[in-house]
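*Asks:* Sequence plus predicted model, see below.
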Amino acid sequence: MTAVAATEVLVVVDPTVPGSAPVAEVARRSVIDGGRLVATVEQPSVTATVDVVVAALRHQDDAPLALVDAALVTVPTVYGDVIAEPDAGGRILRLDGGEVAALRVPAAARSDLADALSRTVATWPRERVLDVVATALDDLAGAGHEIGPGAFPARLALTPDDAASALAAADAVDEPALRLRRASRSDDGFLSTFLVRPLSRRLTRRAVALDARPAQVTAVALALGLLAALAYSGGGRGWLVLGSLLLLASLVVDCVDGEVARYTRTTSPLGGWLDVGADRVKEYAVYGALAAGAATRAAWLLALASLALLVTRHFVDFGFAARRARATAAVEDGAVGRWSAGTDRRSAVRYAKRAVIAPVGERTIVLAVLAPLVGVRWTFVVLLVMGVVAAAWTTAGRVGRALAWTAPLGQPARRLLQTQVDGSPVPRTWWPLATRFGWLLPALARALEQGGTVLLLAWLAPSALPGAFVWLAVVAIGEYDLTYRGRLTGTADAAGPLAVAGWPLRLVGVLVLALLVPTQALGRALAVAGAVLAVAVIASSAAFWRRSLPSSP
């Protein structure tokens, strides 16, 4: 994969708007966060201005091109939101008054936009140049994603006095603090928002000052999480307290990697995959360590049930997202979607809904607090109750939305869902994914494999449950790996060790092992098989990302 070239930037003086724009200062500020200033465009007429823009669009097509109104005065962060975001997608910056103040044209849309503007210039409407260009860009299959300045000051300055006032307002704000607050996720639960994020933002400020990379922060969070699991495996009250402290530290640091990536504009598919993979490894390791520390059959059954429920819940979400986002036409979510959007306008209701779905931050805090206080068994019971409620809520909402769908299943969605089902040796085309609720099949597959394995071994070889946990955790991580490759890169890559034997074969394989291998050795055999599979998953994923990572332009 070839790296995307830096965005080219044109600063455009709009001939339809009288005044004197601070061209030089806008040109300087516009590329502080990123991009390459190509030229300023200052022509006496609309026709001449559009001709220059069209020529720039046609000049090359391997880099995005940004147009910035020469009158736009704001902080470098806002220019960067248009110009420097690493996805290289289309952006349209619309101010509070409705004016388009800057936009970015994706490399792939440059030629088409040039053609559209060439056809329009002869009958140019009596509107600002960037407003018309933005309309044409948005007409190109939605190539322009609209954004606003948010909490940052931004306005069009058309006189020297306006420019001086606008520059003073922009320079007066604490840009790093606002940018840091914005780097925090806006969809966290109540506990994460008000307990974890205030701490993580302090660490993020320090990490940015030290030029830490998001992947480095992810590695620290993973190490803390694995140390927490090691402490939990001790089993005693003191070990549980130490494990909880380390786990909470891991949770705080885990928020930092994403904040650093968003603050420094270094988000990437690989970074997202590393973050998700590390989260799952930590969570599964903690579940297994708690059960190992308790050293009872009940604890292992509860840990396995918690693992199975969590994996099934997530694949309900993954299947729904694949079906909905990659439909062949716009998706209407019906009355359920409208009700959900309406209730989100009230912060108390929004946070209550997020608490019900038990996101990873809330789960982690509940586990860390309860484990030393009430013990392992009751901690798992509470997590299971939370998981059942969350699964019921989210599945009901998604089913309600699906009832309103009319768009047929497109091929990209079909391929993603086929990969998620992982149903070899059953032919991929045999799975009824095109039905209204076909997107639930990946979750059903996970439930059958995870639940079936646990029930078989609880009946035939209870002493093998620890080995079964290792096996099922590694299988789940392999499933997440394939799914997130598709979600983050848009490719339905079914290659990998799991594709050799899908969930039906794996479930039959466990049954055969349980019948043929002595009970005392079965747990070790499953653990060894899990370790071998883990190596194969890591090797397969590493090869995928080596192929997918951008090379130097």
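*Replies:* Nice, thanks for sending it over.
*Asks:* From here on, just use CA atoms for contacts and neighbour counts.
*Replies:* OK.
*Asks:* Quick one: the helices in the stretch 251-400 of the chain, in order.
*Replies:* With DSSP state H, counting those that start in this stretch, the ranges of helices along the stretch 251-400 of the chain come out as 269-294, 297-325, 334-343, 347-356, 360-374, 376-402.
*Asks:* which parts of the last one are buried?
*Replies:* Taking 16 or more other C-alpha atoms under 10 Å as the neighbour-count basis, helix 376-402 is seen to contain the buried residues 376-384, 386-388, 390-391, 394-395, 398-402.
*Asks:* which residue packs closest to the residue most central in space within the chain, ignoring adjacent ones?
*Replies:* For the chain, Gly272 is the residue whose C-alpha lies nearest the centre (C-alpha atoms, centre = their mean; 6.1 Å). Leaving aside its chain neighbours, Gly272 sits nearest to Leu488 (7.5 Å; criterion: C-alpha to C-alpha, 6 or more residues apart in numbering).
*Asks:* which ones are touching Phe380?
*Replies:* Phe380 sits next to 302-303, 306 when contact means C-alpha atoms under 8 Å, 6 or more residues apart in numbering.
*Asks:* can I get the residues you listed in TSV with distance to Thr193?
*Replies:* TSV is the format used below for the contacts of Phe380 (distance: C-alpha to C-alpha, whole Å):
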residue	distance to Thr193
Leu302	29
Ala303	27
Ser306	25
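*Asks:* ok, the residues you listed vs Ile477, which is closest?
*Replies:* Proximity of these to Ile477 was ranked by C-alpha to C-alpha; the top entry is Ser306 with 14.8 Å.
*Asks:* Second structure for comparison follows:
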Amino acid sequence: MTVAVIIATGTARGGPEPGPAAVLPGAPGDDPPTLLTRLCRRLTALNVPDRHIVTRPEHAPLLRKDGHDVIECADPAADLREIARLARLTRGPLLLLPGDLATGGELLARLVRDARTTVTAVTAADAGAGAAPVRRARGTVVSAGSAFHQVTGPDAAFPGVLRVGRPRFETLAETAERLAGLLEAPGALPEPAGEGEPDPLALLLVGLVRAGVPVTALDAGGLPCLRADDEPAAQAASAAVDGVDERAVRLKAAVKSNDGFFTTFAVSSWSPYLVRLAAWRGLSPNTVTCLSMGLAVIAAVWFAAGTRTGMVAGAALFYLSFVFDCVDGQLARYTRQFSVLGAWLDAVFDRAKEYTVFAGLAVGSTAAAAGSGVDGGDVWPLAVAALCLQTVRHMIDFSFGVRPARAAAAAPAGVPLGVAGDGAAARAETAPAAGRGGAVARLSAATSRVRALHWLKKMVVFPIGERFALISITAALFDARVTFVALLAWGAVGGAYTLTGRVLRTLPR
């Protein structure tokens, strides 16, 4: 179970007396809940009852009056040592948060229920007062800033929300203790920028990144994640959080943004309505997966009839089968119902649907009346060839997908914590000239920025959406022979393109 560590040490500005920013009112009214209370309520709703709230001794009375049990720490070094202590005691994962944070349940849920990444930092375009700058590359934080550390070319802000999984607990504890020692040693860290206490959460992120720990950057996107240090900012941040329809945001996020052309425009443009309906009816993603497979089987039966009506009906059913194939994944992401069985069924049924329809088309071509518009003759050799080609392509895709992760994907390490800069300029000057692999990657990125080329590249690889569309259209308008010839031609081009690109990408950079 996730354990939350809330650092409620920030001081509010603008009041008659300095007080904790965590107890700033989050909404106008006679007795509004504070930022910290709102945050704790959201954590409780996500089944995170184990919370450790760290604050200063002078802030403790107000936080206890607000209904919170607190741990008193005298300074940021003590905060870091407390984090290290909790990391070694907790079974985890750990969710580190600032007490002056305003955010909704959806973003917190993505962190709490994330089982794929070990260390994740929330990043946002605007994170309010107290946020630290970061720079990202390929979804990873590669440079992080603090009061002592600079970031070259920052592209986002870190509001202080960090999730650390159990495999990195010892690294987290060691980093926190090392930073605590540096804070207490005069001159061990660069001259700080600005006034006030350094943020221990920003320091932790700097320490982890510079230690070479891969930190996944979770983009807040349309979900507010804001820190506040005065009452107007707290109320504005809370109003921004309350004004977001989180269900709509979650539904939008459930639709993949990098799908193929046909999937994006002919399916995902309306499939969210089916996702809402399926969720309202209480259908599980596995049920939708089985429904998709069933529609493909019925489509194959219609194809096997060997009539124009059967070909048209089969084409329509096969298209609907693909729609539900997209809906099952979208429903899983929308309802957060993930399972190993579901992933296995989805992968197996994707292959089974195509091969079942291949058989139906071949049977129908044989059964069709001689000379009719659907008479393609004996197409079994073409059907077997299409099946073999697709099997080889899946084998190549799987083999490339399970290759070891490239070391370059990890955040660059080697810059000491006592150095203010992140070393980006020096690395750029001393970096060796990129080989063919790097040139291919740069060319691919450049062409992807041109919209027409982006979609052309998506289509030429012949993804599943285009394959289902090609089968449906050619079967409805022509005969099985045309379908299989088109599958083999486009499949061969897509396979050659994909294989060439992957071979070039593996060459020394």
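*Replies:* Received the coordinates, thanks. Bear in mind that the values here come from a model prediction, so they are computed numbers and not experimental data.
*Asks:* Mind checking the TM-score on these two?
*Replies:* Taking TM-score structural alignment, normalised by the length of structure 2 as the basis, the two superposed chains have a TM-score of 0.73; 398 aligned residues with a C-alpha RMSD of 2.3 Å.
*Asks:* one step back: would you mind giving the helices of the stretch 251-400 of structure 1 as CSV with distance to Gly478 of structure 1 added?
*Replies:* As requested, the helices of the stretch 251-400 of structure 1 are exported to CSV (distance: least, C-alpha to C-alpha, whole Å):
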stretch, distance to Gly478 of structure 1
helix 269-294, 10
helix 297-325, 12
helix 334-343, 32
helix 347-356, 27
helix 360-374, 19
helix 376-402, 22
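*Asks:* how about those, which one is nearest Gly258 of structure 1?
*Replies:* Judged by C-alpha to C-alpha, the one of those that comes nearest to Gly258 of structure 1 is helix 269-294, at 8.1 Å.
*Asks:* Once aligned, what mean separation remains between that closest one and structure 2?
*Replies:* When structure 2 is superposed, helix 269-294 of structure 1 averages 1.2 Å from its matched positions, counting by mean C-alpha distance after the TM-score superposition for structure 1.
*Asks:* other SSEs contacting that helix?
*Replies:* The helices and strands touching helix 269-294 of structure 1, judged by 3 or more C-alpha pairs under 8 Å, 6 or more residues apart in numbering; DSSP states H and E, are helix 214-232, helix 297-325, helix 376-402, helix 465-489.
*Asks:* what angle do the third one and helix 297-325 make?
*Replies:* Right, the one you point to is helix 376-402 of structure 1. Relative orientation of helix 376-402 of structure 1 versus helix 297-325 (axes from the mean of the first three to the mean of the last three C-alpha atoms, to 10 degrees): 20 degrees.
*Asks:* Mean distance of helix 376-402 of structure 1 to its aligned residues in structure 2, please.
*Replies:* For helix 376-402 of structure 1, the mean deviation from structure 2 after alignment is 1.1 Å (mean C-alpha distance after the TM-score superposition for structure 1).
*Asks:* repeat for the first one
*Replies:* Superposing on structure 2 and averaging over aligned pairs (mean C-alpha distance after the TM-score superposition for structure 1), helix 214-232 of structure 1 comes out at 1.4 Å.
*Asks:* One more: stretch 130-137 of structure 1?
*Replies:* Looks like 1.9 Å for stretch 130-137 of structure 1 (mean C-alpha distance after the TM-score superposition for structure 1).
*Asks:* mind listing what's buried in that stretch?
*Replies:* Of all the residues in stretch 130-137 of structure 1, those buried under the rule 16+ other C-alpha under 10 Å are 130-134, 136-137.
*Asks:* looking at the helices of the stretch 251-400 of structure 1, which is closest to Leu457 of structure 1?
*Replies:* Ranking these by proximity to Leu457 of structure 1 (C-alpha to C-alpha) places helix 297-325 first, at 10.2 Å.
*Asks:* And that closest one, what does it pack against?
*Replies:* Packing contacts for helix 297-325 of structure 1, counted by 3+ C-alpha pairs under 8 Å, 6+ apart, involve helix 269-294, helix 376-402, helix 411-421, helix 441-460, helix 465-489.
*Asks:* and these as JSON lines, adding distance to Gly19 of structure 1?
*Replies:* Listed next are these as JSON lines, based on distance: least, C-alpha to C-alpha, whole Å:
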{"stretch": "helix 269-294", "distance to Gly19 of structure 1": "44"}
{"stretch": "helix 376-402", "distance to Gly19 of structure 1": "50"}
{"stretch": "helix 411-421", "distance to Gly19 of structure 1": "50"}
{"stretch": "helix 441-460", "distance to Gly19 of structure 1": "60"}
{"stretch": "helix 465-489", "distance to Gly19 of structure 1": "45"}
